[in-house]
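Q: The sequence isn't on hand, but the structure is:
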């Protein structure tokens, strides 16, 4: 039997219980496993149904006048951006004599900077030959545009230097003319002026020579840059491997589906607030977890082990209620099939002590409409429960799922064992079940947890040490109204609390 407990004051509960979250997400493995499998199949299907178009690749070595060893890649990124311009696309299309618009052609190619001076160009087309031709034309157009910009920059710089030189030559001619006119004069002032004029002529002559040298150097570097910009890898088609592409996209789909499934499962768990740990289920129902059962095991051997575990549990429950004249019931939440099978095993174990009738209060009359096997106890529907003789023991089977008739549960049995599937009911509904059973004065002997998490190590036992020590474990039962009941029977701890909402009051 379950020993009720009075909750001790504890610290503030965590905002998010990570252990319960992990267990709940693991319990939803069908959801995220299905999404991961769906992503895998979608990725593989896209690789087969939507193969990549024929693609060609070429590489261009680009020389820059401003190249520096510590360049962070700004120049090559500029080249990539210039490649995605309508001017270069239009030049390539003119070379190909193609009627395609430059804006449309720009969508079919892309540039990638491999290093500070190496540019990769990927171009797609209708066929491999067209893709190779497009790649060659695009590379030639880029090289031509780059060389033209280099030459224009060098010519502009040289022209600016030569213009400055010519202005200084004109100034030098004026200085020479002034010196020739002042040479025929004499006097200390004329001598000082001539000295300054000769210094100015020497300075202008030096600067003119410097501008000549700089203009020549500006043109000297251009051939080196022009020769350094060239196609180093001829255009060639890219061979796509269908198995490799399918494996890659299937792997990506698997990862994306798994991440999406885990996220959906985690969010759904937090929003639904469905307890999955023994500790939480026992606390919400106000009754200890006395046993566990697997949920629909697959395979013959697991089913045989599950059947043996169910028979052992039925024998244990029969020993617990044997000797008491009060009717007992099994009330399920989220495991109607498991509860009905357990009820039959429980009834077979109790039938050895005398006549017994099973009252089927499950929705759909699962037990009453089944074909009885030889040796099975009698089963009647809930509407015929009044016809059962008082001399016969009754075993009721019902449900506490949403929509249950709470006032009829007492006719199934004044003592009950709850058969609850882990993670099926929300915390609010478990509270409601505990309150309703307490209002009907139905004693909960314990909770049988169905489909628990195998890694759950929490304690599902409620125990009040102080009250148990004061009351003792061997108190004799007392008789009340002709039936044997336990003295000082306590209601579930949730019955003493107020309701959480108006809906639960209703």
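A: Yep, it's here. Here the structure is a predicted model, which means the values were calculated and not measured.

Q: contacts and neighbour counts: CA atoms only from here.
A: OK.

Q: Go ahead and confirm residue 222 touches residue 154.
A: Yes - assessed by C-alpha atoms under 8 Å, residue 222 is found in contact with residue 154 at 6.7 Å.

Q: and residue 471, how many neighbours does it have?
A: Other residues near residue 471 come to 11 when the count uses other C-alpha atoms under 10 Å.

Q: Please report how far it lies from residue 488.
A: Relative to residue 488, residue 471 is positioned 9 Å away (C-alpha to C-alpha, to the nearest Å).

Q: longest single helix anywhere in this protein?
A: helix 128-182 (DSSP state H).

Q: Second structure follows, compare the two:
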């Protein structure tokens, strides 16, 4: 197995790798696209199956005594809140002659302040006529209540001013009586007292006149406010466009479904922790990715390219098998169909050297019942390996999926090529596979990645570096070729990739 050097710097793993998360979410596009499509269909269907009730709208011009040009809208928001009170609702229901509860009626209308003095009322009803009548009753009830409150405030202010004026008049009468009863004697003390009484009378007279004027102004401003509060837009029906409503609801459903689908896909990807990138799969298995094949049947314009890639892979694996004195096996993880196809291609390459016996250790139906038959291919069960002649070339075929009998894998071959589907096994299971293969002393030649992510730009090659550790004594011995000279076994080599960025270059 290929391992990293001990001197290679390793930093702490991030809690969340955004690149891995994006790739995992993109691979689950069927999930979130389906949820988004369902949301869009439900939104569009809601506009048809649940049409909005008939709605009427009206607009009111509301005058306030405290109106200011820089008012932030507090007064009109207060009017909108007052409109949604049981007092206004009861007045409107009495005008309509309805026995509906005011609490239920409050749920059928709403008020929105458009400007500092413009209020809009939207009312829903069982029929169009009822909606218009409700809007009219609510507008009249609010105008009457607003006018009543204005008049009550003006009357209360005027009454307070007039009461204060009457008290000052009593004080003025007392001052006049004191002046009339005053002594006719002359003297500095009497003159000073008389001057203070006259000054007091002048002050009271001025205050009485001021309070009277303010009381009159309070009553004069009331008609202006009363006339300024009125219905400026008569109640009318709100026309609903079914296509527009359906398109709006469908868009909202699409957005909500897409957000929900992406969230579920992201959470599922983080929880499942299934490696997809070449870099992660190679790191967890401790072996380099030597080839990639699509997971599904390719499009017609890619079939020739995929066929050429399968031919190159079969030729490279055939060189590895010919150059090895030990049996080589193919072990699959989530890619049984692709593994069978690779085994057939490899057996076809090796058939030129003689008959090939395939030790079928895959779970399920035997290999003879799967796909086409090959005349020069002998398939035996994993337990019948002893029946194969020793001089006949063998090719093991097995699985490392959960439930695998790890002790039986060594009978399929002491060297193996892992055929792994991207995103199938979890990181913990990939570690388990690497650990069990090492315990069984099965060397991993490389990894064939099935259904890789098309946007994966990571490097799946593990490089030992110039200061690689010496081979252990347990490694298989070098094999002599036909010339009698000793040579080392060559692993399948692939063209080196050009680094996409500085990080990969390092």
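A: Looks like it arrived, so ask away. Note that the structure is predicted; figures quoted are calculated from it, not measured.

Q: if we can go back for a sec, moving C-terminal from the longest helix of the first structure, which element do we reach first?
A: Past helix 128-182 of the first structure, heading to the C-terminal end, the next element that is a helix or strand (DSSP states H and E) is helix 188-228.

Q: where along the stretch 1-150 of the first structure do the strands fall?
A: If you assign secondary structure with DSSP state E, counting those that start in this stretch, the strands in the stretch 1-150 of the first structure sit at 55-61, 109-113, 118-124.

Q: cool, and the stretch 301-450 of the first structure?
A: Along the stretch 301-450 of the first structure, the segments classed as strands by DSSP E, counting those that start in this stretch run 328-333, 356-360, 378-381, 393-399, 415-421, 443-450.

Q: Would you format those as a markdown table with distance to residue 142 of the first structure included?
A: Formatted as a markdown table, those follow (distance: least, C-alpha to C-alpha, whole Å):
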| stretch | distance to residue 142 of the first structure |
| --- | --- |
| strand 328-333 | 72 |
| strand 356-360 | 84 |
| strand 378-381 | 87 |
| strand 393-399 | 77 |
| strand 415-421 | 69 |
| strand 443-450 | 70 |
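
Q: which one of the ones you listed lies closest to residue 109 of the first structure?
A: For residue 109 of the first structure, the closest of the strands of the stretch 301-450 of the first structure is strand 415-421, at 57.4 Å, according to C-alpha to C-alpha.

Q: so what secondary structure elements neighbour the closest one?
A: Counting contacts by 3 or more C-alpha pairs under 8 Å, 6 or more residues apart in numbering; DSSP states H and E, strand 415-421 of the first structure is packed against strand 328-333, strand 443-450.

Q: Next, count neighbours for residue 389 of the first structure.
A: 12.

Q: Show me the one of the helices and strands packed on strand 415-421 of the first structure that comes nearest residue 6 of the first structure.
A: Comparing those against residue 6 of the first structure with C-alpha to C-alpha, the closest turns out to be strand 443-450 (15.6 Å).

Q: how far apart are that closest one and its match in the second structure?
A: Following the fit onto the second structure, the mean deviation recorded for strand 443-450 of the first structure is 0.8 Å by mean C-alpha distance after the TM-score superposition for the first structure.

Q: now stretch 35-46 of the first structure
A: Once the two models are superposed, stretch 35-46 of the first structure sits on average 1.5 Å from its counterpart in the second structure (mean C-alpha distance after the TM-score superposition for the first structure).

Q: So which bit of the second structure is that stretch matched to?
A: Mapping stretch 35-46 of the first structure onto the second structure (TM-score structural alignment) gives residues 35-46.

Q: Would you map the helices across the stretch 201-350 of the second structure?
A: Applying DSSP state H, counting those that start in this stretch to the stretch 201-350 of the second structure gives helices spanning 242-272, 278-285, 303-322, 336-350.

Q: can I get these in TSV with distance to residue 228 of the second structure and mean neighbour count?
A: As requested, those are exported to TSV (distance: least, C-alpha to C-alpha, whole Å; neighbours: other C-alpha atoms under 10 Å):
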stretch	distance to residue 228 of the second structure	mean neighbour count
helix 242-272	37	18
helix 278-285	74	22
helix 303-322	80	17
helix 336-350	82	20
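
Q: residues touching residue 279 of the first structure, list them.
A: Contacts were defined as C-alpha atoms under 8 Å, 6 or more residues apart in numbering; by that measure residue 279 of the first structure touches 458, 459, 460, 461.

Q: now, which of those residues lie within helices?
A: Restricting those to those inside helices, with DSSP H as the criterion, leaves an empty set.

Q: Tell me the one among these nearest to residue 21 of the first structure.
A: Each of those was scored against residue 21 of the first structure by C-alpha to C-alpha, and residue 458 proved nearest at 13.8 Å.
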